[in-house]
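1. sequence and predicted model, in that order:
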Amino acid sequence: MTKGEQTKTAILGEASELASRVGLGGLTIGTLATATRLSKSGLYAHFASKESLQVEVLQFARDLFTDNVLRPAVRAPRGEPRLRAFFEHWLTWQSSRFVGGCIFVNAASEFDDQEGPVRDELVRAERDKQDSIALVIRTAVVEGHFRPDVDAAQVAYELEGILLAHHHARRLMRDPRAEGHARQAFERLLEGCRAAPA
C-alpha cells in the first residue's frame, strides 16, 4: 500500500466514524476537513465531491463489515453454527464498531427515498448481505440442521428484523434489555427452522 493509499484509508476511517455520528448526509468535505484538520483542497484531491466521499465511506464500511462479521463467521462450521457466528459478530458490530451506531442502518433511514449513487451503494450492500445470510441458511438445510422446507430468504428477512429492532432499542430507546431480547428472538427463529428430532 502506497503512502497515498494509507492516507486515504486513514481519512476514510475518520469519515466513517464521523458519518456514524452526524449521518451520511451530514458528512461533507467541510465537516471532514474540520474533523481531520486537513485542508479542503487536500481532501478534494482524494474525493471529487460530497457524493463520491459518501459512496467511498460506504464501500470502506462494507469492507469493515466483511472483515469483522462475514469472514469470522465463515470460519465457523457449516450450517447452524455458522449462522450463530454470523449473528454474534453482527450483534458485536452493531453494539461497538461505530460510536454513533451502525452506519448502514443510519444511512438507510436518510437515503431510502433519494435516488442516486449513495442509495445505489446502500442497496447493493444490503442485497449482498441478505444473499450471504440466505446462503448460510441454505447450507444449514443441506447439513440437516434446518428443515428442508425452510425459506432461506424469509429467515434472512426475519434475522434482519431482529438486528434492526436491536439497533432501535439499544440506540434510540437505550433499553438495557435490547441484547437479551435480540438473543431470545434469534433462538426462537432458529427453533422454528430446526428439523424435528428423528
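-> Sure, I can see it.

2. contacts, neighbours, all on C-alpha from now
-> Noted.

3. return the residues in contact with the residue nearest to residue 185 when sequence neighbours are not counted.
-> Leaving aside its chain neighbours, residue 185 sits nearest to residue 162 (6.8 Å; criterion: C-alpha to C-alpha, 6 or more residues apart in numbering). Under the criterion of C-alpha atoms under 8 Å, 6 or more residues apart in numbering, the neighbours of residue 162 are 182, 185-186.

4. take the one below as the second:
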Amino acid sequence: MQSRQLILDRAMNIASVEGLESLSVRRLATELDVSKSGVFALFGSKEELQLATVRAAIEVFTAKVVRPARKAPPGIRRVRALGESWLRYTRRPVFDGGCFFTAAAAEFDARPGRVRDTIASARQDWQIFYAATTSEAQELGEITADLDPADLAFELDALARVAAEDAVLFDDDSRYDRVARIMLARLRAVATDPALLEEA
C-alpha cells in the first residue's frame, strides 16, 4: 500500500534522527497531511508503528548492503564487499540521521520488549550472515586456516560501526576513509592470496 510505505519512509527518517520513541500517529499524520484515523488503522498502536518501522529499515538495509555485496564472487572478495557496502550505506545515508540501526540499538539496548527484540534479532541476523560469508571464504581457501572467521567478521563489523558513529558525531567524513584502509589492510593480512583484493 502506497500510503503505508510513505508513512514508513517518513517514520524511518524521523527515528534515525530523533529515535523511535519520537514517533507518533498524530505526528506522522500531521507531517504527511493524512488522517490520523487512517494512520492508526494501518498500525493500531505506537509499538506496532515502531515495529513496522524497524522491519521496514531491515528491508532497506538488505537492499542497500546485503544484496549489492552478494554480487561479488564468493570468498574474500565478498567479505570485502560486505564491509564496503556497509560503509557506503552509512557514508551516503539513506536517512538524515545516518544508520538507522546504530541509532535504534543505542536507544533500545537496555529496554526489554518487542521493539528491542526485533532490533536485536536484525543485528544477530547480520552478524550471522557476515560470519557465514567469512567462513565461506575460509572454506574456499582464501582466508588463513588458523583464524576464527566469526572473530574476523565481528572485527570488521565493529570497525564499520565505529566509523558510522564517529563520522556523524564529529561531522568528519574522513573516518570512513580511515576505516576502509584499516579493513582492507586486515583482509590483506589474513588472505592466502592478497592479489584477490587488488582493485579490478
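-> Arrived safely, thanks for sending. Computed from a predicted structure; not experimentally measured.

5. any idea what the TM-score comes out to?
-> Once superposed, chain against chain, the TM-score is 0.92 (TM-score structural alignment, normalised by the length of the first structure); 193 aligned residues with a C-alpha RMSD of 1.5 Å.

6. what's the spacing between the residue nearest to residue 185 of the first structure and residue 148 of the first structure?
-> Distance from residue 162 of the first structure to residue 148 of the first structure, counting by C-alpha to C-alpha, to the nearest Å: 23 Å.

7. isn't residue 101 of the second structure right up against residue 119?
-> Yes: taking C-alpha atoms under 8 Å as the definition, residue 101 of the second structure is a contact partner of residue 119 at 7.4 Å.

8. count of residues packed around the aligned partner of residue 35 of the second structure in the first structure?
-> Under the alignment by TM-score structural alignment, residue 35 of the second structure pairs with residue 39 in the first structure. Residue 39 of the first structure: 13 surrounding residues under other C-alpha atoms under 10 Å.

9. ok, residue 39 of the first structure - contacts?
-> Taking C-alpha under 8 Å, 6+ apart as the criterion, residue 39 of the first structure is in contact with residue 33.

10. same thing with residue 25 of the first structure?
-> With contact taken as C-alpha under 8 Å, 6+ apart, residue 25 of the first structure is in contact with 19, 54, 107, 110.

11. buried among these? Need that as a selection in PyMOL.
-> If you want just the buried ones from those in PyMOL, going by 16 or more other C-alpha atoms under 10 Å, the selection is:
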select buried, resi 19+54+107
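
12. among the contacts of residue 25 of the first structure, which lie within strands?
-> Among the contacts of residue 25 of the first structure, no member is found in strands (DSSP state E).

13. can you lay out the contacts of residue 25 of the first structure as a markdown table showing distance to residue 177 of the first structure?
-> Output for the contacts of residue 25 of the first structure, formatted as a markdown table (distance: C-alpha to C-alpha, whole Å):
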| residue | distance to residue 177 of the first structure |
| --- | --- |
| 19 | 26 |
| 54 | 33 |
| 107 | 25 |
| 110 | 27 |
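
14. is residue 186 of the first structure in contact with residue 161, as I believe?
-> No: assessed by C-alpha under 8 Å, residue 186 of the first structure is found out of contact with residue 161, at 10.1 Å.

15. mind listing the helices for the first structure?
-> Secondary structure of the first structure (DSSP state H): helices located at 3-22, 29-36, 40-44, 50-65, 71-74, 80-92, 103-111, 117-142, 152-167, 178-193.

16. and for residue 168 of the first structure, the neighbour number?
-> By other C-alpha under 10 Å, 16 other residues sit near residue 168 of the first structure.

17. quick one: residue 63 of the first structure from residue 116 of the first structure, how far?
-> From residue 63 of the first structure across to residue 116 of the first structure, the span is 21 Å (C-alpha to C-alpha).

18. which of these two has more residues huddled nearby?
-> residue 63 (13 against 10).

19. map the more buried one across to the second structure for me.
-> Matched by TM-score structural alignment, residue 63 of the first structure corresponds to residue 59 in the second structure.
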